[in-house]
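S.K.: here is a sequence with its predicted model. Questions after.
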Amino acid sequence: MGTRTVLDGAEVSRALTRISHEIIEANKGVAGLVLVGIPTRGSLLARRISDIISRIEGAEVPVGSLDVTMYRDDLAHHPTRAPQPTSMPAAGIDGATVVLVDDVLYSGRTVRAALDALNDHGRPRAVRLAALIDRGHRELPIRADYIGKNLPSSKHERISVRLAEIDGEDAVTIGDGPGAAALGEGAV
């Protein structure tokens, strides 16, 4: 099958703009809203969504970054990576509506780990989930509230999210690959 592009740069931008509008609408504005990205690409996407919302609403949305490496329940099954820095907005997350942002939603285990990690930083009023790609194959009862693209795939396929800040371009590709056996940054 090879590799094919399922979202190009313009489509990634449109998906993030749509997610941003959906977040604003669901939250009835930006009051009490905090975006928290899951490193590495989720953190970059959270920053982009914050920038889009700020342009639309004229108010800045606080952004944090939440490393979940040590909260994962599947460390023995997947290669580990060095933990990334965690940072929360100065005002914290207590009483806020937190939108967790990740690049690809797959088994749901990263999100479960993020929920555990979030508890160490405060008690939000509500937690929502935004994912650029939802590829299915959930192992836990978790679903995204905001999705850029549903991309049904087989477990042996590899989804790669490329972002300009790291990879020099914005694109999402799918192709034959080790799939779940090679979970890593930007590729699941």
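M.R.: Right, received. Where do you want to start? Predicted model only: the values in this text are computed from it and were never measured.

S.K.: going forward, measure contacts and count neighbours with C-alpha atoms only.
M.R.: OK.

S.K.: and the residue nearest the centre of the chain?
M.R.: Closest to where the C-alpha atoms of the chain average out (C-alpha atoms, centre = their mean) is Asp102, at 0.9 Å.

S.K.: can you map out the strands along the protein?
M.R.: For the chain, applying DSSP state E gives strands covering 3-7, 33-37, 63-65, 97-105, 126-134, 146-150, 157-162, 171-176.

S.K.: a markdown table for the ones you listed, including distance to Ala76?
M.R.: Output for those, formatted as a markdown table (distance: least, C-alpha to C-alpha, whole Å):
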| stretch | distance to Ala76 |
| --- | --- |
| strand 3-7 | 29 |
| strand 33-37 | 24 |
| strand 63-65 | 24 |
| strand 97-105 | 20 |
| strand 126-134 | 24 |
| strand 146-150 | 29 |
| strand 157-162 | 21 |
| strand 171-176 | 24 |
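
S.K.: and the comparison structure, right after this:
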Amino acid sequence: MNLPDIEHITQELAGQVTELIEQRQLDNPLLVGIRTGGVWVAERLNDTLNSQDEVATLDISFYRDDFTRHGLHPKVQGSELPESIEDRHIILVDDVIMSGRTIRAAMNELFDYGRPASITLVCLLDIGRRELPIQPDLCGATLALNDGQLVKLTGPRPLVLTLA
């Protein structure tokens, strides 16, 4: 299987994000990356958009629904968000959407910081396999993987996609 060119899809995704911000007339949107791959993608989008704002980061480790089964990941780094996201337009960025559970956990954490005006989900890759009814608003590419196959993003510079 050929994986998509990451430079090409991040450029296209940045254009889609710009268009979405303009169409919805989002005032002062906050780019929030889900640690770790989502942060790398959000930073790349932020660079491409020539934004002067910092990318906020979200570490969902304490919000995962499998936390009690698997315990705490040893590399928990914590979230770095503004004190309040009340009435902000959030552009939530992740590298790969699969089951939807990561996004559910991310939204739960976001609401602990306030009630955003809106949340727009942007993902680099969609590999299906949903367990929850969560879909990205914008997606760089969709992949159909074989059972047991996963895609992994490494980075941050360069960003590289591999199959596992």
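M.R.: Good, I have the coordinates. Since we're looking at a predicted model, the values are computed, not measured.

S.K.: so what number do they get for TM-score?
M.R.: The TM-score (TM-score structural alignment, normalised by the length of the second structure) is 0.87; 161 aligned residues with a C-alpha RMSD of 2.0 Å.

S.K.: if we can go back for a sec, the residue nearest to the centre of the first structure pairs with which position in the second structure?
M.R.: Alignment note: Asp102 of the first structure maps to Asp94 in the second structure; criterion TM-score structural alignment.

S.K.: so its match touches Leu45, yeah?
M.R.: No: between Asp94 of the second structure and Leu45 there is no contact under C-alpha atoms under 8 Å: 11.4 Å.

S.K.: determine the angle, from 0 to 180 degrees, between the longest helix seen in the first structure and strand 146-150.
M.R.: For the first structure, the helix with the greatest residue count under DSSP state H is helix 9-27. Taking axes from the mean of the first three to the mean of the last three C-alpha atoms, to 10 degrees, one finds that helix 9-27 of the first structure is oriented at 150 degrees with respect to strand 146-150.

S.K.: if we can go back for a sec, how about the strands of the first structure, which one is nearest Ala15 of the first structure?
M.R.: strand 146-150 (4.7 Å; C-alpha to C-alpha).

S.K.: got the buried residues for that closest one?
M.R.: Tyr146, Ile147, Gly148, Lys149 (16 or more other C-alpha atoms under 10 Å).

S.K.: for the nearest residue to Ala164 of the first structure once chain neighbours are set aside, grab the count of nearby residues.
M.R.: The shortest distance from Ala164 of the first structure to any non-neighbouring residue, by C-alpha to C-alpha, 6 or more residues apart in numbering, is to Asp170 (5.2 Å). By other C-alpha atoms under 10 Å, the residues close to Asp170 of the first structure number 18.

S.K.: same check, this time on Gly71 of the second structure
M.R.: 11.

S.K.: can you check Arg44 of the second structure too?
M.R.: The number of residues packed near Arg44 of the second structure is 20, by other C-alpha under 10 Å.

S.K.: now do it against His8 of the second structure, distance only.
M.R.: The gap separating Arg44 of the second structure from His8 of the second structure is 12 Å, by C-alpha to C-alpha, to the nearest Å.

S.K.: which ones are touching the aligned residue in the second structure for Leu151 of the first structure?
M.R.: Here Leu151 of the first structure is matched to Leu143 in the second structure, going by TM-score structural alignment. Applying C-alpha atoms under 8 Å, 6 or more residues apart in numbering to Leu143 of the second structure gives the contacts Leu125, Asp126, Ile127, Gly128.
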